[in-house]
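Engineer: here you go, sequence then predicted model.
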Amino acid sequence: MTAAPVLTQTPVSPVSTIGSTRRARRSPLHQHDARAGWLFLAPFGIFYLAFLIGPTIDMLVTSFFNTSLVKPGLGSFAGFANYAEMLSRPDFWSAMLATLQFTLYTVPPLVVVAFVFAVLTNRMRRGQWFFRLAFFLPFVLPSATISLIWTFIFTPGTGLWPLVESWVGITPGAGMLASPNTAMIGIAIATIWWTVGFNFVLYLAGLQEIPRELYEAAAVDGATAWEQIRFITLPLLSRTHTLVLLLQIIASLKIFDQVYLMTGGGPGISTQVVLQLVTGTGFTDNRLGAASAASVLLFILILVIAVIRQIATRPNRSEA
């Protein structure tokens, strides 16, 4: 009998394995895919550098100079004088307080209302398209249109809001936007009606990614609707909650259009926000350096809030 051949296996060197892997990664096909990816990213990259990164760097540089709108060049070097001036101006802190007040008025309703409407719409078997259209349609309207609509609604004598106040037994006063105590509330109401559809769509998209089998199994086990929301919906939408909350805080801190068009910062300066102060300082007082310093301070505030939110929502690895 002929002996069966003995099969020997040559050991594979880790170095050769890594080398072959690197050669495979550098294959012409891989390089072609990489070039195609960069080619598709190029239009957005150019737009991002030209209209976001570039102006941001220019704003940071300008904040250290006495730059004027009517004089060419950067002007004389000011160092941190523009920052010190802004931090010592009472109207800057008033504008910062008004911005934070608007953020406090709008962020919780825009998150909670959008989530509730999304949950109710997601439970409907028919007609979801109508509610998606109804909630998102105001968001596509320009800010000027929204401001005109709600300014007319709040107008005493002819607006719908004073009429509703008279129906419920409240004596209409000078108007929602005419009082320093209620003007920011009126702007917040208009903003909530205008932008709640965007958060609604984000929540609805997240809800539709949750398998319905989880809800059906929970219902079979006797879970109530609130228990399903508490133990299924809320945990599985944690990333959507983080995204919506962060985007909404940033958007509220950058408020400008509604304030400028509905109240102009009044009555007095009760609704003047930071970006309106920046516009007045830069284009009315012709002091681009001081206006850039105020913009940088607002940017720092937004960055700090974003970092705090990111740290707060980071999973604890020690507990994993």
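Structural biologist: Noted; the coordinates are in hand.
Engineer: going forward, measure contacts between C-alpha atoms and count neighbours the same way
Structural biologist: Fine.
Engineer: residues touching residue 204, list them.
Structural biologist: Contacts of residue 204 were listed using C-alpha atoms under 8 Å, 6 or more residues apart in numbering, and they are 118-119, 121-122.
Engineer: this is the other structure I want to compare:
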Amino acid sequence: MSAGTARRGDPGLAFVGPFLLVYLLVLILPMLHGLWLSLKVIDIWGDGRFAGLANYARLFADPVFGQSLINTFLVALMIVPLLTIIALGLALALNRAGRGAAVLRGIFFSSSILSVTIVTLIWRFILAPDAGLLGEVAKGMGVEPLPFLSSPGLALWALAITTIWWSIGLPMLLFLAGLQQVPADLYEAAALDGASRWRTFARITVPSLRRTTILVVMLQTAAQLQLFGQSQLLTAGGPSGASRTVVLFMNEVAFGRWELGYAQAAAEVLFVIILCVTLTQYWLTGRAGEGEGGR
């Protein structure tokens, strides 16, 4: 490499270098420290001792962690498909010019700016069977209110409903952005050919939104596998652990029992699960795209 080439590379390194330094200090080093911490038996007061894979062996034998892992997957399966479908439906309905559509877009997005504390407080007032909104409506209709917050079979649905209401704004905006990138010529050609609305949607809109849909599903899957605030504030993980998620389990272990190494081991397992799920989704959608391209 000549001296001139090296000099030409210096400005690029000057631009990238600060970002790489911050990335190293904020993400990579804490990640490596967390991995080392997961191999130790340690509390908040001392340095602890090296324990190898003992935390992981204990973790996989822990039925409470196993149940929290199942709960996490179940609530993610409840939320992600429904959230994607509802967000797409809202985007299709509001993808038009006019003040009314703009106002509605703002209303639907407004829930996303609320804190998790405010969101769970609102939904406690709605879902509480004794004095909540749904409970009062059910009593007025002569029907027994559903115990969303105290029934093992309904607690996860309470988390799912709350999270969908809270999270709908960003996926809706992503789908709106995707819809506005679809060429109008395609819809005009479909109208000239006499295609029905459903055929136009299936043949033009859905394929055009494929990348946006992949992005929404991947982002929401990663986010819902880390669900915490709703479980802690809405149901406190109950009843009997029926709505305890992995992140809530980590919080209880780290700050309730002061077992930092054990909690970090759970965090590392969750990290690997999220990474594997996300990469699998990306690989499957990529294979599907190649298959469509081949046809």
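Structural biologist: Arrived safely. Here the structure is a predicted model, which is why all the values come from computation and not from measurement.
Engineer: what's the TM-score here?
Structural biologist: In this superposition the chains share a TM-score of 0.91, using TM-score structural alignment, normalised by the length of structure 2; 292 aligned residues with a C-alpha RMSD of 2.3 Å.
Engineer: one step back: which one of the contacts of residue 204 of structure 1 is nearest residue 243 of structure 1?
Structural biologist: Ranked by distance to residue 243 of structure 1 (C-alpha to C-alpha), the contacts of residue 204 of structure 1 are led by residue 118 at 15.4 Å.
Engineer: trace that closest one over to structure 2, please.
Structural biologist: Taking TM-score structural alignment as the criterion, the aligned counterpart of residue 118 of structure 1 in structure 2 is residue 91.
Engineer: same deal with residue 248 of structure 1?
Structural biologist: Counting by TM-score structural alignment, residue 248 of structure 1 corresponds to residue 220 in structure 2.
Engineer: so what's the residue count around its match?
Structural biologist: Counted by other C-alpha atoms under 10 Å, the residues lying close to residue 220 of structure 2 total 21.
Engineer: grab the nearest non-local neighbour of it.
Structural biologist: residue 80 (6.1 Å; C-alpha to C-alpha, 6 or more residues apart in numbering).
Engineer: quick one: the spatially most central residue of structure 1 from residue 292 of structure 1, how far?
Structural biologist: What sits nearest the mean C-alpha location of structure 1, by C-alpha atoms, centre = their mean, is residue 247, with 2.2 Å. In this structure, residue 247 of structure 1 and residue 292 of structure 1 are 23 Å apart, going by C-alpha to C-alpha, to the nearest Å.
Engineer: what's around residue 222 of structure 2, how many residues?
Structural biologist: Residue 222 of structure 2 has 18 neighbours, counted by other C-alpha under 10 Å.
Engineer: nearest spatial neighbour of it, skipping sequence neighbours?
Structural biologist: Nearest in space to residue 222 of structure 2, with sequence neighbours left out and distances taken as C-alpha to C-alpha, 6+ apart, is residue 274 at 6.0 Å.
Engineer: coming back round to it: which residue in structure 1 aligns with the residue nearest to residue 220 of structure 2?
Structural biologist: In structure 1, residue 80 of structure 2 lines up with residue 107, judged by TM-score structural alignment.
Engineer: that match contacts residue 250, correct?
Structural biologist: No. Residue 107 of structure 1 lies out of contact with residue 250 (C-alpha atoms under 8 Å); the separation is 9.7 Å.
Engineer: sec struct for residue 61 of structure 1, please.
Structural biologist: Secondary structure, DSSP: H, G, I helix; E, B strand; the rest coil: residue 61 of structure 1 is helix.
Engineer: so what's the residue count around the counterpart of it in structure 2?
Structural biologist: If you follow residue 61 of structure 1 across to structure 2 using TM-score structural alignment, you land on residue 36. Around residue 36 of structure 2 there are 15 other residues, counting by other C-alpha under 10 Å.
Engineer: for the one 3 residues further on, same thing?
Structural biologist: For residue 39 of structure 2, the tally of surrounding residues (other C-alpha under 10 Å) stands at 20.
Engineer: mind checking which helix or strand the nearest residue to it once chain neighbours are set aside is in?
Structural biologist: Excluding the flanking residues, the one nearest residue 39 of structure 2 by C-alpha to C-alpha, 6+ apart is residue 52, at 4.9 Å. For residue 52 of structure 2, there is no helix or strand it lies in under DSSP states H and E.
Engineer: what residue in structure 1 is paired with residue 52 of structure 2?
Structural biologist: Aligned partner of residue 52 of structure 2 by TM-score structural alignment: residue 79.
Engineer: export the contacts of residue 204 of structure 1 to CSV and append columns for neighbour count.
Structural biologist: Converted to CSV, the contacts of residue 204 of structure 1 look like this (neighbours: other C-alpha atoms under 10 Å):
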residue, neighbour count
118, 26
119, 18
121, 20
122, 17
